[in-house]
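> Could you look at this predicted model? Sequence included:
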Amino acid sequence: MIVDMKKRRFSVYSYRTLVLCILFLAGVFFALPVVAEDSVVRVHSDIWMPYNGVPGSDEEGYAVDILREIFTPHDIRVEYADRSWNRSVLGLEQGGTDLVIGAFKFEVPNCIFPETTIGETVMGLYSTNPHLKINDYDGLRDLKIGIVSGWGYRKWLLEDAEKHPENYIRLYGDEAFPKLMELLLAHRVQLIPGSSMVMNYQIKRNGLQDKVFFVGYGPSPKSEKLYYAFSPLHPERSRRLAKIVDDGMKRLRESGRLAAILAKYGLSDWE
């Protein structure tokens, strides 16, 4: 039998080319960023009660409870995990996190936000000394102030921390805020700034009404709205999820279910 070597050579080369093309396309496919399926929403934030608490506990926080109420009817599972704020925001930008809880728009301006807020808060100043009254920069001098690195404090406070770093103690990581409270109670810091909602909740929950006191707003008592912030990596998906949140929040508010969720934490509707 006579074999046409040209045809054989062509067949071998064609086969090799086909294999290489398949391998190349497979490499490209697996190199592409993975878009999470709509069946799961990955929620990451540091513990910030009453907005979000310990994952899997009886009180995960009202912002987590709301998400579960909204997404469950759409067969979307909420995967909530406790991570430091810096890690959570990094996950929004690089992948691995679909949304964070309790963001100010100025903190993550590239993210996608629902129209619906999850509350409104003002940054207060808290101390174990009830006689302190701080309404301007002068009141901050000669005090040791504790802050959490990466948190979205008011601009005036962050600028003061840059100008007077010797007056500030910065804590990092998942347990930074509870450690700040411990430092305050141990008088190792004299002042901590924080969301009025969060601080008042912690003070009441831990029976600290006679130990930790609100001592002023500093130079600016302006309140800020809080949001769920969705990842900018996949904007179409994030906009779709944000729309579900808007529609769901309206449904919860009209049905009275939102009021029931908030009542669990001793709160009422912010609108």
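Arrived safely, thanks for sending.
> C-alpha only now, for contacts and for neighbours.
Fine.
> tell me which element residue 262 falls in.
Taking DSSP states H and E as the criterion, residue 262 maps to helix 257-263.
> do the same with residue 225
Taking DSSP H and E as the criterion, residue 225 maps to strand 223-230.
> got it, and residue 123?
Going by DSSP H and E, residue 123 is part of strand 119-127.
> Report the angle between that strand and strand 223-230.
If you take axes from the mean of the first three to the mean of the last three CA atoms, to 10 degrees, strand 119-127 sits at 120 degrees to strand 223-230.
> name the helices or strands packed onto the strand holding residue 225?
With contacts defined as 3 or more CA pairs under 8 Å, 6 or more residues apart in numbering; DSSP states H and E, strand 223-230 has these neighbours: strand 99-103, strand 119-127.
> Below is structure B, check it against A:
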Amino acid sequence: MLYAAPETLIIAGDIWCPVNCAPDAQQPGIFVELAQRIFAEHGIKVDYRVTNWARAIHDTRQGRINAVIGAGVRDAPDFIFTKAAPGISRICFYTKPAKSWRYEGLGSLDRVTVGAINGYSYGAELNTYFEHYRSDQTRVQMASGDNALAVNIDKLGKDRVDTVIENSWVMQAYLAAHGKTDALQQVGCRKVDVPIYLAFSPALKTSQVYAEIFQQGLERYKASGELDAIYSRYAVSSPKNRGDNHAPQQ
């Protein structure tokens, strides 16, 4: 007797934990887990692949991949997006708990040395600032490589930089994983949050159906509290919880 192979949805992105983590990790990432669970309810298997960001966008646009993980609307405006975003990219500054400095716009950076990561985008305004001062070690210090965040946190601990800039989910998950939840304090964030999505290929006729399935799943998980439970398991806060009350924008 012949059996039909299960329907498979291919999703991909470069590792951006906790959004999407290593495929063999005990926790594959918030977006990966959501996709696996929601589509499994419809008998659809999720094949999660790791590739570099440019390749993930290109292959999804060409229809070789069903969806790219963690895209904002500006990353791929021609893709198919769900009504709700399962996450946000929130860029924040961190210091040691005893420090009184707070980020209040570019002018407040005049008084500090910032630890940032080479090649990362922090939005047009901050990118311009970091590029302008990248040769001035008293203003900006760029870390590179797979351990760049750890390097910046170590510099902060040794007072080689005054503050570190990082995605809030990435920082929360890193500190929790290393038992350092209270080691740093968040001292202000970029005012505009960027919603991030599981963004579906514009080249595939099935994309609209998949997007609707994912949207319906997100709505169910939000209503049941399961969405917040998933965020909690990854040691991150729900996207709606923000102290300065700036709503996510795109």
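Alright, I've got the coordinates. Because the structure is predicted, anything quoted here is derived from the model rather than measured.
> Of the helices and strands packed on strand 223-230 of structure 1, flag the one that's most buried.
Compared across those, strand 99-103 shows the largest average neighbour count, a mean of 25 (mean count of other CA atoms under 10 Å).
> Show where that one falls in structure 2, residue numbers please.
Mapped onto structure 2 using TM-score structural alignment, strand 99-103 of structure 1 covers residues 67-71.
> quick one: that stretch to structure 1 mean distance?
Following superposition, stretch 67-71 of structure 2 is found to deviate from structure 1 by 2.0 Å on average (mean CA distance after the TM-score superposition for structure 1).
> What count of nearby residues applies to the closest residue to residue 104 of structure 1 other than its chain neighbours?
Distance criterion CA to CA, 6 or more residues apart in numbering; nearest residue to residue 104 of structure 1, sequence neighbours excluded, is residue 226 at 5.3 Å. Residue 226 of structure 1 sits with 17 neighbouring residues when counted by other CA atoms under 10 Å.
> What is the aligned counterpart of residue 226 of structure 1 in structure 2?
Matched by TM-score structural alignment, residue 226 of structure 1 corresponds to residue 196 in structure 2.
> Buried ones in the top helix by length along structure 2, by neighbour count?
In structure 2, with assignment by DSSP state H, the single longest helix is helix 207-224. If you call a residue buried by 16 or more other CA atoms under 10 Å, then helix 207-224 of structure 2 has these buried ones: 207-208, 210-211, 213-218, 221.
> and residue 22 of structure 1, what element?
Going by DSSP H and E, residue 22 of structure 1 is in helix 5-31.
> so where is that helix in structure 2?
Under TM-score structural alignment, there is no match for helix 5-31 of structure 1 anywhere in structure 2.
> Kindly report the same for stretch 53-60 of structure 1.
The aligned range for stretch 53-60 of structure 1 in structure 2 is 21-28, by TM-score structural alignment.
> Now do the buried residues in the matching stretch.
21-22, 27-28.
> ok, and what's touching it?
Stretch 21-28 of structure 2 has contacts (CA atoms under 8 Å, 6 or more residues apart in numbering) with 15, 18, 20, 29, 33, 48-50.
> Which ones among these map onto helices?
Counting by DSSP H, the part of those found in helices is residue 33.
> So which of the contacts of stretch 21-28 of structure 2 sit within strands?
Members of the contacts of stretch 21-28 of structure 2 lying in strands (criterion: DSSP state E): 48-50.
> For the residues you listed, give me CSV that also has neighbour count and distance to residue 188 of structure 2.
Shown next, in CSV, are these (neighbours: other CA atoms under 10 Å; distance: CA to CA, whole Å):
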residue, neighbour count, distance to residue 188 of structure 2
48, 23, 34
49, 19, 34
50, 17, 32
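> any idea which of the residues you listed is closest to residue 152 of structure 2?
Of all those, residue 152 of structure 2 sits closest to residue 50, with 25.0 Å by CA to CA.
> and the closest one, what pairs with it in structure 1?
In structure 1, residue 50 of structure 2 lands on residue 82 (TM-score structural alignment).
> just to revisit the earlier point, mean deviation (superposed) between the longest helix of structure 2 and structure 1, please.
Averaged out, helix 207-224 of structure 2 is 2.1 Å away (mean CA distance after the TM-score superposition for structure 1).
> any idea where the strands of the stretch 101-250 of structure 1 begin and end?
Assigned strands in the stretch 101-250 of structure 1, in chain order: 119-127, 145-148, 168-171, 192-195, 213-216, 223-230 (criterion: DSSP state E, counting those that start in this stretch).
> sorry, back to before: relative to the whole chain's centre, how far out is the longest helix of structure 2?
Between the centre of helix 207-224 of structure 2 and the centre of its chain there are 19 Å (CA atoms, centre = their mean, to the nearest Å).
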